[in-house]
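Visitor: Return a 3D structure for these sequence lines:
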Amino acid sequence: MRILALAAVAIAVLCADSACAQSLKDDFDNGSLDPTKWTKKQITDAQISFVPDSRCGLSAIEITAREGDGGQQCGNACERAELRTAKSSWPSFGQEVWYRFSFRIDGDIPTIGSARTVIGQWKGPGDGSPMLAQRFDNGVFHITVQDNDNRRVVASAEGNYDDVQTVEASATKPGDKHEKDINAVLGLQSTELVDGRVSDFARKTRSDDVAGAPVDKGSFAQSSEIAKSVGLADPKFVSQIEVIPEKDAVLPDPRKGWVDMIYRIKPGRGDNERGPRGRGEIDIWANGEKIVSVRGNIGATLKQGGDEKLVGPYFKFGIYRSSVPGTLRFRFDEFSQATSRDGLPMLCPAK
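Guide: Reported below is the predicted structural model:
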């Protein structure tokens, strides 16, 4: 008995930091929020309900954002209603983690113009914008990956792709003296993906030599060459991300029914001075079909001497958007997180 007790203490010590605490599952069938799994730092109780129209089982959780409903940590400029995973489930930063969940949305959804709507995001140490995000703007569900200040649309549902490019360009801070340069790059990169046009610029940015390569002296020189070829003032605006879409793969429309998502995430950057150094990896499936793979510099560069704890990314779901008229409802069900795909539980048959 003493040996077993000592073993339990040893495991508790080893897992005290979250390196061993990466598995999480919630089917939301209890009709109440489990505080050991989720934190309500950015949501109010009035924005949470449980509904019988579930993906599986007895109920799903529904998050609602109404006009003028700031929630927590938002104010009058936006509407926020997000739940995040408890810190006890955050992985060590750089480890491979898999996620599975189902969601759908309904209510007042603008089909023209951007409300900067985020409906799911992963944030790592040092991130301002999320390294990976599910977005729903201009009537189009799309997924973005962040490389420091550069944002790429890596997958999209059918819709008005010109407006998606407008969303991309709006990521630039107003007044930045390189705003036109950044917008030009974002426009070229998103056009290359969603319209299927592979320009000379896109071929260069997607090549193994540039996109996703460690940012050493050689790749910086290549980035400089690319920047010069399209008239950019600074090579740092050339994204070090390689997007590998599956042929004819598009995201489903979550307004039309449940969408089943699987994500594989392994953070990394070639220019990290601490934490995982090497190409980051993301793979995405929707309704059982592979959609896209992403390789390269993902998230924020971690500098030597930084005080960020090397844990995460942590996952948040719900609604985060600019303050706009109407009510938006986000339904979420059958969430699981594991260190391998085999660790994800089987999902019930499609509805």
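Visitor: Going by C-alpha atoms from here, please, whenever you check contacts or count neighbours.
Guide: OK.
Visitor: Now do the end-to-end distance for stretch 153-161.
Guide: Start-to-end span of stretch 153-161 (Cα to Cα, to the nearest Å) is 10 Å.
Visitor: List the buried residues of that stretch.
Guide: 153-157, 159, 161 (16 or more other Cα atoms under 10 Å).
Visitor: which pair in those residues spans the largest distance?
Guide: Val154 and Gly159 (14.6 Å; Cα to Cα).
Visitor: ok, back up a step: would you convert the buried residues of stretch 153-161 into JSON lines that also reports secondary structure and distance to Asn30?
Guide: Formatted as JSON lines, the buried residues of stretch 153-161 follow (DSSP: H, G, I helix; E, B strand; the rest coil; distance: Cα to Cα, whole Å):
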{"residue": "Val153", "secondary structure": "strand", "distance to Asn30": "36"}
{"residue": "Val154", "secondary structure": "strand", "distance to Asn30": "35"}
{"residue": "Ala155", "secondary structure": "strand", "distance to Asn30": "34"}
{"residue": "Ser156", "secondary structure": "strand", "distance to Asn30": "33"}
{"residue": "Ala157", "secondary structure": "strand", "distance to Asn30": "32"}
{"residue": "Gly159", "secondary structure": "coil", "distance to Asn30": "37"}
{"residue": "Tyr161", "secondary structure": "helix", "distance to Asn30": "40"}
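Visitor: Quick check: of those residues, which lies closest to Ser114?
Guide: The closest of the buried residues of stretch 153-161 to Ser114 turns out to be Tyr161 (Cα to Cα; 12.1 Å).
Visitor: any idea how far the closest one lies from Gly318?
Guide: Counting by Cα to Cα, the gap from Tyr161 to Gly318 is 24 Å.
Visitor: can you check Ser32 too?
Guide: Ser32 is 16 Å from Gly318, by Cα to Cα.
Visitor: neighbour-wise, which of these two wins?
Guide: Each of Ser32 and Gly318 has its neighbours counted (other Cα atoms under 10 Å); Gly318 has more, 28 against 12.
Visitor: My reading is that that one lies in a strand. Confirm?
Guide: Yes. Counting by DSSP: H, G, I helix; E, B strand; the rest coil, Gly318 is located in a strand.
Visitor: ok, it - contacts?
Guide: By Cα atoms under 8 Å, 6 or more residues apart in numbering, the contact list for Gly318 reads 63, 80-83, 118-120, 330.
Visitor: Turn these into TSV, including secondary structure.
Guide: Formatted as TSV, these follow (three-state DSSP):
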residue	secondary structure
Ile63	strand
Arg80	strand
Ala81	strand
Glu82	strand
Leu83	strand
Val118	strand
Ile119	strand
Gly120	strand
Phe330	strand
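Visitor: so where do the strands sit in the stretch 1-150 of the chain?
Guide: 24-26, 38-42, 48-51, 60-65, 78-85, 97-107, 118-123, 132-137, 140-147, 150-156 (DSSP state E, counting those that start in this stretch).
Visitor: before we go on, could you also do this sequence so I can check it against the first one:
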Amino acid sequence: MKIRLLLAAGLAAFLCTGTQAGAGMEVLKDGFDGHDFSPEGGLYYKENFEQSAGTVQFQRDVAVSGGALKLTVRPLCPATRQSCSERAEIWEKPELRVPYDQGVWYGFTVKFGEPIPQDDHRYLIAQWKREIDPGAEGDFSPFLALRLRQGKLFATVETNYIAPHATLTTAAAENTVATCAPGQTPVWLRPKTNQMRALVATEASWTPEDGALFSSCTDAISVTNHGTPLPSPNSGWIDFAVYTKPGPDGSGHIEIFANGKPVVTVKGHIGHADKGLGKNQYFKFGPYRAANKGEWTLYYDNFRRSPRCEDVLTRDLCPAL
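Guide: Next up is the predicted model:
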């Protein structure tokens, strides 16, 4: 009888997690209402040369409620320094990161400060990456990123390079904008770095010319569009809810919600499986750009992370995974 009760209690605890993946994962939340990062949020500002371009301010003038983070980058990189970036990114603490093969929900609210950049200097507002072990060869792009180009939001998914079928290479060969068939996704092929980057979501004003870089197609990554584009950066506060489960073997799964509406479901080859990569995924958010002039500011509020969707979205919005 005692064994049956223990088994029943264990089953109930398992079901309450919402998903098996990440069942023991710590829930993180930070509303940025104080003068420093909350102990319950598990976040910190990483100190290095590129991050010294940034400033962090806990303020109450611009917030969803209470307080919010004001993150700003300014010019820093010398003209002679190649591939230099300017960042003001907030990181998850290493000891709280999620295993790479597990699924996890993230949420945050963001507002673009004025002026909103209208050029193309590799702007990112949030990115999800795999840990890189010391000494690993290669420069690995985020497996998921929310980006800005010429004032327009878009999302990309990265994975290891997979050569397209002959029937999918026409657009790349002609160096034109790819028009992909059903079941295919526009992709930027980068065989020299063993990577390829797929375009998975855009805002409504996005044009084919905006995506000219994604000049081929792949069937290794599938995108289900739910009929809601990404919001425009000038639309005010934007609340994102994102589910990430990398799967370089083809088992990857991503869900993107914006302002309580489903945007896209992405499945297939997601992330990298190269030697020398770490065991965990991690999330960081804040303004990131290639070296540029002037200042760029973003405001962030309501950070949350959980293995359970209902901790990030309202329960009635949570998809079946």
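Visitor: Just the TM-score for the two chains, thanks.
Guide: Here the superposed chains carry a TM-score of 0.70, computed using TM-score structural alignment, normalised by the length of the second structure; 248 aligned residues with a Cα RMSD of 2.7 Å.
Visitor: nearest to Gln146 of the first structure, of the buried residues of stretch 153-161 of the first structure?
Guide: Looking across these and measuring by Cα to Cα, the closest to Gln146 of the first structure is Val153, at 9.1 Å.
Visitor: Show me where the stretch 101-250 of the second structure has its helices.
Guide: 170-174 (DSSP state H, counting those that start in this stretch).
Visitor: Looking at the first structure, name the residue matched to His269 of the second structure.
Guide: Applying TM-score structural alignment, one finds that His269 of the second structure aligns to Asn297 in the first structure.
Visitor: how far away is that match from Ser190 of the first structure?
Guide: In terms of Cα to Cα, Asn297 of the first structure sits 17 Å off from Ser190 of the first structure.
Visitor: just Phe317 of the first structure next, same as before
Guide: 24 Å.
Visitor: residues contacting Ile221 of the second structure?
Guide: Applying Cα under 8 Å, 6+ apart to Ile221 of the second structure gives the contacts 184-185, 198, 266-270.
Visitor: ok, 7 Å please
Guide: Contacts for Ile221 of the second structure (Cα atoms under 7 Å, 6 or more residues apart in numbering) come out as 185, 267-269.
Visitor: Now render the strands of the stretch 1-150 of the first structure as a markdown table, adding distance to Lys180 of the first structure.
Guide: Formatted as a markdown table, the strands of the stretch 1-150 of the first structure follow (distance: least, Cα to Cα, whole Å):
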| stretch | distance to Lys180 of the first structure |
| --- | --- |
| strand 24-26 | 43 |
| strand 38-42 | 34 |
| strand 48-51 | 41 |
| strand 60-65 | 34 |
| strand 78-85 | 26 |
| strand 97-107 | 34 |
| strand 118-123 | 25 |
| strand 132-137 | 22 |
| strand 140-147 | 18 |
| strand 150-156 | 13 |
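Visitor: Which one of those lies nearest to Pro267 of the first structure?
Guide: strand 97-107 (9.3 Å).
Visitor: Other residues contacting stretch 230-249 of the second structure?
Guide: With Cα under 7 Å, 6+ apart as the criterion, stretch 230-249 of the second structure contacts 100-112, 152-153, 159, 201-203, 252-259, 263, 269-273, 312-313.
Visitor: Then stretch 280-288 of the first structure?
Guide: The contact list for stretch 280-288 of the first structure (Cα under 7 Å, 6+ apart) reads 251, 259-269, 290-298.
Visitor: sorry, back to before: which one of the contacts of Gly318 of the first structure is nearest to Leu14 of the first structure?
Guide: Leu83 (27.5 Å).
Visitor: What is the equivalent residue in the second structure for the closest one?
Guide: So Leu83 of the first structure corresponds to Ile90, using TM-score structural alignment.
Visitor: same question, Asn30 of the first structure
Guide: Checking TM-score structural alignment: Asn30 of the first structure goes with Gly34.
Visitor: From Leu69 of the second structure, how far off is that match?
Guide: Counting by Cα to Cα - Gly34 of the second structure and Leu69 of the second structure are separated by 10 Å.
Visitor: Those two: who's more crowded?
Guide: Leu69 (26 against 15).
Visitor: Trace that one over to the first structure, please.
Guide: Per TM-score structural alignment, Leu69 of the second structure is aligned with Ile61.
Visitor: and its match, what is it in contact with?
Guide: Counting by Cα under 7 Å, 6+ apart, Ile61 of the first structure has contacts 28, 49-51, 331-333.
Visitor: Kindly reformat the contacts of Gly318 of the first structure as a markdown table containing neighbour count and distance to Glu308 of the first structure.
Guide: Below are the contacts of Gly318 of the first structure laid out as a markdown table (neighbours: other Cα atoms under 10 Å; distance: Cα to Cα, whole Å):
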| residue | neighbour count | distance to Glu308 of the first structure |
| --- | --- | --- |
| Ile63 | 26 | 30 |
| Arg80 | 30 | 25 |
| Ala81 | 31 | 25 |
| Glu82 | 27 | 22 |
| Leu83 | 22 | 22 |
| Val118 | 24 | 24 |
| Ile119 | 23 | 25 |
| Gly120 | 22 | 22 |
| Phe330 | 21 | 31 |
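Visitor: Chain neighbours aside, what residue packs nearest to the match of Leu69 of the second structure?
Guide: Phe50 (4.5 Å; Cα to Cα, 6 or more residues apart in numbering).
Visitor: Next, the buried residues of stretch 301-310 of the second structure.
Guide: Quick answer for stretch 301-310 of the second structure (16+ other Cα under 10 Å): 301-309.
Visitor: now the end-to-end length of it.
Guide: OK, stretch 301-310 of the second structure end separation, Cα to Cα: 18 Å.
Visitor: against the first structure, where does it fall?
Guide: The aligned range for stretch 301-310 of the second structure is 333-342, by TM-score structural alignment.
Visitor: what's the answer for stretch 99-117 of the second structure, then?
Guide: The aligned range for stretch 99-117 of the second structure is 92-110, by TM-score structural alignment.
Visitor: What's the end-to-end length of the matching stretch?
Guide: Termini of stretch 92-110 of the first structure sit 38 Å apart (Cα to Cα).
Visitor: For it, list every residue counted as buried.
Guide: For stretch 92-110 of the first structure, using 16+ other Cα under 10 Å, the buried residues are 92-105, 109-110.
Visitor: gap between Pro110 of the first structure and Ile61 of the first structure?
Guide: 23 Å.
Visitor: Then Tyr314 of the first structure?
Guide: 19 Å.
Visitor: Next: Arg2 of the first structure.
Guide: 43 Å.
Visitor: Next: Ala115 of the first structure.
Guide: If you go by Cα to Cα, the gap between Ala115 of the first structure and Ile61 of the first structure works out to 23 Å.
Visitor: likewise Val294 of the first structure?
Guide: 30 Å.
Visitor: again, but for Pro254 of the first structure
Guide: Distance from Pro254 of the first structure to Ile61 of the first structure, by Cα to Cα: 15 Å.
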